[in-house]
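Participant: give me a 3D structure for the following:
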Amino acid sequence: SEGVKGLYKGFGPAMARSVPANAACFLAYEVTRSSLG
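Facilitator: Down below sits the predicted model:
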């Protein structure tokens, strides 16, 4: 009912949560990959 503004209202908090989570996943993957050779 809020249109485009309602669509983007939750975008900032969602990105603020997902960026660190994805960074942690990527870091864990890289550390595991380098330790395995």
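
Participant: every contact and neighbour count from this point should use C-alpha atoms.
Facilitator: Will do.

Participant: so where does the spatially most central residue of the chain fall, helix or strand?
Facilitator: The centroid of the chain falls nearest to S18 when counting by Cα atoms, centre = their mean (2.3 Å). Here S18 sits within helix 11-36, counting by DSSP states H and E.

Participant: just checking, what packs against that helix?
Facilitator: Under the contact definition 3 or more Cα pairs under 8 Å, 6 or more residues apart in numbering; DSSP states H and E, helix 11-36 sits against no other helix or strand.

Participant: gap between that helix and the chain center?
Facilitator: 7 Å (Cα atoms, centre = their mean, to the nearest Å).

Participant: second chain to compare with the first, below:
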Amino acid sequence: MGPEKTVRNRKKNIRTCPKSNSISLSMDRSSFLGKET
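Facilitator: Reported below is the predicted structural model:
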């Protein structure tokens, strides 16, 4: 349930903010990794 929501939010962020998609991705990835561990 958690990981799926993160992926959905990530895609939404990329669509809403295509300019800062790389920043959103890096932030999302660190958050996702932190939650997994």
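
Participant: mind checking the TM-score on these two?
Facilitator: These two chains, once laid on top of each other, score a TM-score of 0.47 by TM-score structural alignment, normalised by the length of structure 1; 21 aligned residues with a Cα RMSD of 1.1 Å.

Participant: quick revisit: the residue nearest to the centre of structure 1 and G12 of structure 1, how far apart?
Facilitator: 10 Å (Cα to Cα, to the nearest Å).

Participant: for S34 of structure 1, same thing?
Facilitator: Applying Cα to Cα, the value for S34 of structure 1 to G12 of structure 1 is 33 Å.

Participant: same question, P20 of structure 1
Facilitator: As judged by Cα to Cα, P20 of structure 1 and G12 of structure 1 stand 13 Å apart.

Participant: for V19 of structure 1, same thing?
Facilitator: With Cα to Cα as the criterion, V19 of structure 1 and G12 of structure 1 are 11 Å apart.

Participant: likewise for Y29 of structure 1?
Facilitator: As for Y29 of structure 1, its distance to G12 of structure 1 is 26 Å (criterion: Cα to Cα).

Participant: and the helices in structure 2?
Facilitator: When secondary structure is read from DSSP state H, structure 2 shows helices at 2-16, 21-36.

Participant: what would those helices look like in JSON lines with mean neighbour count?
Facilitator: As requested, the helices of structure 2 are exported to JSON lines (neighbours: other Cα atoms under 10 Å):
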{"stretch": "helix 2-16", "mean neighbour count": "13"}
{"stretch": "helix 21-36", "mean neighbour count": "13"}
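
Participant: isn't R10 of structure 2 right up against S26?
Facilitator: No - contact criterion Cα atoms under 8 Å: R10 of structure 2 and S26 do not qualify, at 9.9 Å.

Participant: one step back: could you give me the buried positions within the helix holding S18 of structure 1?
Facilitator: Within helix 11-36 of structure 1, no residue counts as buried by 16 or more other Cα atoms under 10 Å.
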